[in-house]
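*Asks:* sequence unknown, structure follows:
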């Protein structure tokens, strides 16, 4: 427990997302993780070790034998203190590790998975569909959603903006696997990835030419449910593979891949589904600003990370504008959906505010959901609660695909509130309040 204490102080009790991420991290992310964790918190485990040694010396000096009442009281009090503080993290860590290992074992069979989608009809209305999966972007830090600094000029120029999207999880791997697969249970009570019903297979079977381009890391074909789904695409490429994924690469390097896919005649007259998976506003966010300059400066370095975060939103907004320009220049009809896998929370680490996944708070799962298409000239804002557990259904509607499993998919961009089938709002209401920080004047 002494070893886990620094991690627990920053990230809290272990959960599925943390454990899954731990099994699928890379050298760069591991370094970022330890930088965040081992600051002043290392004092406590070191103190604990010295306390144990001191207790041993104390009992030896005063000859407190096993039969001594004083020794028994000391052991009893110490045991109670340790059990109260340590049992839950140990139990939760064990439980979620077992779950993660089971998931990894199932992924070894990934290549033999057969799709179970039964396509009824497919009537796409566009030639090109682009799904942009952002990283760690929470919507209240976007000017389009009310943040006081202008960092989303493109998102405010046209399209449809949903105010009320809730991510499927707090962490990338469980969130995306839930977003891009249909739930195993009709009542949505199970969270496991249902790889037999993933969106890429549905598009393939419906006659789409499918592409997956990623700026996130990949070790092999089945290291996470995300790479398993991605590998179902007919064309796929990762900017960072194996140990190379530790390199810092701009999301803009996905643009040449998009251009090539748009111009390609591989599909003939078939519609195309192109997925772009970004690094976006991932933690250690100041290091993500490869091309985008900071939007100003802060007087107090305590707020440097929020400044970088606000600026990273502008960087992603610029990428969306480039995507729009490429598609417009192609002369083809198109539709683009952008959303984030999850948000972040404010946490004070080593004397500074840090935007990361530690101790997820009230806004951690408040994400942007945005669509833009050819021929649009105005922005429409819609206030409607949308849960990303239902994203697969929404994608089927977007692509014009009807299946036996989802015969009448619902429009993700309608004004209708989706039913909170998993009581997500109740869970989030119990979290600490975590409003955005206005960095002006800081």
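*Replies:* Perfect, thanks for sending it. Note that this is a predicted model, so its numbers are computed, not measured. Residues are numbered from 1 along each chain as shown.
*Asks:* From here on, just use CA atoms for contacts and neighbour counts.
*Replies:* OK.
*Asks:* count of neighbours near the closest residue to residue 259 other than its chain neighbours?
*Replies:* Leaving out its chain neighbours, the residue that sits closest to residue 259 by Cα to Cα, 6 or more residues apart in numbering is residue 326, at 6.7 Å. Per other Cα atoms under 10 Å, the neighbour tally for residue 326 reads 17.
*Asks:* For residue 255, see how far away residue 326 is.
*Replies:* 9 Å (Cα to Cα, to the nearest Å).
*Asks:* Report the buried residues of whichever strand or helix holds the residue nearest to residue 259.
*Replies:* Using DSSP states H and E, residue 326 falls within helix 304-330. Across helix 304-330, burial judged by 16 or more other Cα atoms under 10 Å covers 304-320, 323-324, 326-327.
*Asks:* Show me what it packs onto, helices and strands only.
*Replies:* When contacts are defined as 3 or more Cα pairs under 8 Å, 6 or more residues apart in numbering; DSSP states H and E, helix 304-330 sits against helix 255-263, strand 352-356.
*Asks:* let's see it at 6 Å
*Replies:* Packed against helix 304-330, as judged by 3 or more Cα pairs under 6 Å, 6 or more residues apart in numbering; DSSP states H and E, are no other helices or strands.
*Asks:* The next helix or strand after that helix to helix 304-330, inter-axis angle?
*Replies:* Using DSSP H and E, the helix or strand that follows helix 304-330 in sequence is strand 334-340. Compare the direction of strand 334-340 with that of helix 304-330 by axes from the mean of the first three to the mean of the last three Cα atoms, to 10 degrees and you get 170 degrees.
*Asks:* dropping in the other structure now:
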């Protein structure tokens, strides 16, 4: 029998229905070997060339969207995965496929933990969108469950695999010297918060896209946070009756002495020339690096279409002789490395520790979860105090004693929210 990896996709919205589904479609047809040189794992090409990948199930909240996602996958591959729907469709998938290998989780941010833990309890590996979860306590629960059964929880941190970022990590950061300070920003279009997602009141712009940048900074420097402060604004979305933050700014100080400001919003007007506005810069003791990921020099305009830009590095279609289109880019690379680690564990009987260097791990994602968790608490308190005219005076501290929120406006100034070191 052919060695096979059976995958179920939970969540087929903007990202699950596009990047995940298209990536798994190529795997379904052609396997993984052709993707490995892109991520420096081509030494596994021969041994993984014969592995078959099978998307056996796709699940969404509604029956209509689940059937639509399954049919779209069939249009590309000729294979139609079984469609599931409901509030907790992952349970039905796990019951229907006791030999499932991977559950890919692309649900809304606040709904990652349930399907992840359900999969791990059944001995199933996980590929999950960022952030892994919104709580540091939940991240510990996920890690312990994965460790107990030698399972992979790979987190889609695709910013790591942008070729510009790889150049910074492997070369430029050494040229500019010890990091002093920096800024990272990702600004999403207004339609994301007003129509694409129905769950924005359960999240915020930093929790949603900030993890891309906190993880990228981690991948550069492997430095842990020591303190942070956070503020947010509510002006645009409330006009549409949406009680959610328009924008959030978080400053994180790290144990190597650098300070990074993370700026995120989801209110960029629809007529902005790119899908998102994004970039970052880092100032070092001996230089500076700037990376504008929105405008990389590729621009066009036409009558009635305005001026447009495109990120051809994230994902792009490659025309094949048969007329079909391959789907490659750093948006796919992060999924590829997680699947390589899963293949090594399943077929080569490797331990999760032995393959940890291959992919963004749950342990690394825990750093981001801690930042997201603390930032949300600080942001909400500072929002409250700003409305009361007291200023944004709340901060958070990370140390050997865990995470402490420092609130000078409270009778309990030092509030422990986590009692373990990162």
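*Replies:* Thanks, I have it. Remember, predicted model here, so these are calculated numbers, not experimental data.
*Asks:* And the TM-score between these chains?
*Replies:* Here the superposed chains carry a TM-score of 0.29, computed using TM-score structural alignment, normalised by the length of the second structure; 175 aligned residues with a Cα RMSD of 5.7 Å.
*Asks:* which residues of the stretch 51-200 of the first structure fall in helices?
*Replies:* Here the stretch 51-200 of the first structure has its helices, by DSSP state H, counting those that start in this stretch, at 69-107, 172-179, 199-205.
*Asks:* do the same with the second structure
*Replies:* Using DSSP state H, the helices of the second structure run over residues 21-30, 45-48, 63-77, 89-96, 113-121, 136-148, 163-167, 173-175, 190-191, 205-221, 330-347, 362-387.
*Asks:* got JSON lines for the ones you listed, with distance to residue 7 of the second structure and mean neighbour count too?
*Replies:* Converted to JSON lines, the helices of the second structure look like this (distance: least, Cα to Cα, whole Å; neighbours: other Cα atoms under 10 Å):
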{"stretch": "helix 21-30", "distance to residue 7 of the second structure": "8", "mean neighbour count": "21"}
{"stretch": "helix 45-48", "distance to residue 7 of the second structure": "16", "mean neighbour count": "15"}
{"stretch": "helix 63-77", "distance to residue 7 of the second structure": "13", "mean neighbour count": "18"}
{"stretch": "helix 89-96", "distance to residue 7 of the second structure": "10", "mean neighbour count": "18"}
{"stretch": "helix 113-121", "distance to residue 7 of the second structure": "11", "mean neighbour count": "20"}
{"stretch": "helix 136-148", "distance to residue 7 of the second structure": "18", "mean neighbour count": "18"}
{"stretch": "helix 163-167", "distance to residue 7 of the second structure": "28", "mean neighbour count": "16"}
{"stretch": "helix 173-175", "distance to residue 7 of the second structure": "37", "mean neighbour count": "16"}
{"stretch": "helix 190-191", "distance to residue 7 of the second structure": "30", "mean neighbour count": "16"}
{"stretch": "helix 205-221", "distance to residue 7 of the second structure": "24", "mean neighbour count": "22"}
{"stretch": "helix 330-347", "distance to residue 7 of the second structure": "10", "mean neighbour count": "22"}
{"stretch": "helix 362-387", "distance to residue 7 of the second structure": "19", "mean neighbour count": "21"}
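*Asks:* quick one: which of these is nearest residue 249 of the second structure?
*Replies:* Nearest to residue 249 of the second structure among the helices of the second structure is helix 205-221; the distance by Cα to Cα comes to 7.4 Å.
*Asks:* list the helices and strands the closest one packs on?
*Replies:* Counting by 3+ Cα pairs under 6 Å, 6+ apart, helix 205-221 of the second structure packs on strand 259-268.
*Asks:* Report all helices and strands that the strand it packs on contacts.
*Replies:* Here strand 259-268 of the second structure touches strand 179-189, helix 190-191, helix 205-221, strand 247-254, going by 3+ Cα pairs under 6 Å, 6+ apart.
*Asks:* other SSEs contacting the shortest one?
*Replies:* To tie it back to what came earlier, the one meant is helix 190-191 of the second structure. Helix 190-191 of the second structure makes packing contacts with strand 259-268 when contacts are defined by 3+ Cα pairs under 6 Å, 6+ apart.
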